[in-house]
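A.B. asks: Turn this into a model:
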Amino acid sequence: MLIRKEDFPQVALSDMNNIHSTEIDILNSLYEAILNYMEGKVDIETVDRLFDDFLNDVKEHFSFEQNLMEKYGFFAYPMHRGEHDRVLYELNSIEKLWKEKRNPETLKDYLENQFAPWIINHVQTMDTVTAMFLSNFVHTE
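C.D. replies: Prediction:
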């Protein structure tokens, strides 16, 4: 397990918390598959499928937040969007490397040392402020 859900920060909007929770599940499944692939317990197609699932989920996650920020005129939208775009660029680069080299260590290293710390920090900072702002307009359960 890369990130324990109990340790993951919560924000003021339940829809965002739900999206984050799903993403942590997908991220952890991908991470476990990489470890299992490195031990010869699963095939490369399993890692491919879970990596695709993870990439699609991140894109949907970012799109959901960006749509709300645009709809309600979030003051820091350009900065938040820029951070999403930066991470998507990184993920596209990692995906390209993965498809070219099939090196599980590169993917594992990125998830451990880049994505996991980033997502926790991003939620604690940008998403927390964003959710507080959006909670004035969006009421979900």
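A.B. asks: from here on, contacts and neighbour counts on C-alpha atoms
C.D. replies: Will do.
A.B. asks: give the contact list for I19.
C.D. replies: H61 (CA atoms under 8 Å, 6 or more residues apart in numbering).
A.B. asks: State the distance from it to I34.
C.D. replies: I19 sits at a distance of 23 Å from I34 (criterion: CA to CA, to the nearest Å).
A.B. asks: I120 now?
C.D. replies: Distance from I120 to I34, counting by CA to CA: 21 Å.
A.B. asks: Tell me which of those two has more neighbours.
C.D. replies: Set I120 next to I34 and count neighbours by other CA atoms under 10 Å: I34 wins out with 26 against 16.
A.B. asks: With adjacent residues omitted, what lies nearest to the residue minimising distance to the centre of the chain?
C.D. replies: For the chain, the residue nearest the mean C-alpha position is V58 (4.7 Å; CA atoms, centre = their mean). Nearest non-adjacent residue to V58, counting by CA to CA, 6 or more residues apart in numbering: E23, 7.1 Å away.
A.B. asks: Now show me the structure for the sequence below, then we'll compare the two:
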Amino acid sequence: MEARRILDFGTMRNARRAGFVALAVLMLIALMTAAGLHAGTTAAGTVPAGKEVKNPFEGRPEAIKEGDKIFDTKCSECHMDGTGGAGPNLTDDTWIYGGSDAEVFETISGGRKGGMPSWKGELSKDDIWKVIAFIRSIAYKK
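C.D. replies: Next comes the predicted model:
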């Protein structure tokens, strides 16, 4: 009888421990998914972080022209002609949140605290890439 009680206690303790581990794993997966890090994926409307992501419209004249039109209607109020205004200068190589294509995409898509609005609800991914292509076309070349 005593051995049975010890065995039951051990089984119950192991079951409780397994339950806590399972709960912790599920919470970790949920947090990673919410952060856009689960299995190398990203949150909806974003691109993978890193300098290796390249703009699919880079250097394409038609895309640059379309990006110019989008910039004029959505961005010029703060960034003027790209040289800055209420928003920072976009023609130099100084970028507050990083200047890689992926980082600029994230800034446009998700916005930034302190003034930069999120455009992912209004601009498609292609439109954001075209705006980036336009910005690159007006950037100061050393």
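A.B. asks: So after superposing, what's the score?
C.D. replies: TM-score for the superposed chains, counting by TM-score structural alignment, normalised by the length of the first structure: 0.26, backed by 67 aligned residues with a CA RMSD of 5.0 Å.
A.B. asks: And the helix or strand harbouring the residue nearest to the centre of the first structure, how far out from the chain middle?
C.D. replies: V58 of the first structure is located in helix 44-71, with elements delineated by DSSP states H and E. Put simply, helix 44-71 of the first structure sits 7 Å off its chain's centre (CA atoms, centre = their mean, to the nearest Å).
A.B. asks: Look up how far R17 of the second structure lies from M27 of the second structure.
C.D. replies: Between M27 of the second structure and R17 of the second structure the computed distance is 15 Å (CA to CA).
A.B. asks: same deal with I70 of the second structure?
C.D. replies: According to CA to CA, I70 of the second structure stands 55 Å off from R17 of the second structure.
A.B. asks: Among the two, which residue is more densely surrounded?
C.D. replies: For I70 of the second structure versus R17, the count of surrounding residues by other CA under 10 Å is larger for I70: 18 against 12.
A.B. asks: what's the closest non-adjacent residue to that one?
C.D. replies: Nearest residue to I70 of the second structure in three dimensions, chain neighbours excluded: V131, at 6.6 Å (CA to CA, 6+ apart).
A.B. asks: can you count the residues close to M79 of the first structure?
C.D. replies: M79 of the first structure has 11 neighbouring residues, counting by other CA under 10 Å.
A.B. asks: What helix or strand is it located in?
C.D. replies: Here M79 of the first structure is assigned to helix 77-101, by DSSP H and E.
A.B. asks: What are the contacting residues of that helix?
C.D. replies: With CA under 8 Å, 6+ apart, helix 77-101 of the first structure has contacts from 55, 59, 62, 66, 69-70, 104, 106-107, 110, 126.
A.B. asks: gap between the residue nearest to the centre of the first structure and T22 of the first structure?
C.D. replies: In terms of CA to CA, V58 of the first structure sits 10 Å off from T22 of the first structure.
A.B. asks: repeat for L55 of the first structure
C.D. replies: Distance from L55 of the first structure to T22 of the first structure, counting by CA to CA: 13 Å.
A.B. asks: neighbour-wise, which of the two wins?
C.D. replies: Under the neighbour definition other CA under 10 Å, L55 of the first structure and T22 were set side by side, and L55 has more, 19 against 16.
A.B. asks: what sits against the more buried one?
C.D. replies: By CA under 8 Å, 6+ apart, the residues touching L55 of the first structure are L91.
A.B. asks: make it 10 Å
C.D. replies: Counting by CA atoms under 10 Å, 6 or more residues apart in numbering, L55 of the first structure touches 23, 26-27, 49, 61, 88, 91-92, 95.
A.B. asks: what comes up buried for stretch 18-32 of the first structure?
C.D. replies: By neighbour count on 16 or more other CA atoms under 10 Å, the buried set for stretch 18-32 of the first structure is 19-20, 22-32.
A.B. asks: so of the residues you listed, which ones are in helices?
C.D. replies: Among the buried residues of stretch 18-32 of the first structure, the members falling in helices (DSSP state H) are 19-20, 22-32.
A.B. asks: Look up how far E106 of the second structure lies from the residue nearest to D127 of the second structure when sequence neighbours are not counted.
C.D. replies: Nearest residue to D127 of the second structure, sequence neighbours excluded (CA to CA, 6+ apart): G67, at 6.8 Å. Distance of G67 of the second structure to E106 of the second structure, given as CA to CA: 16 Å.
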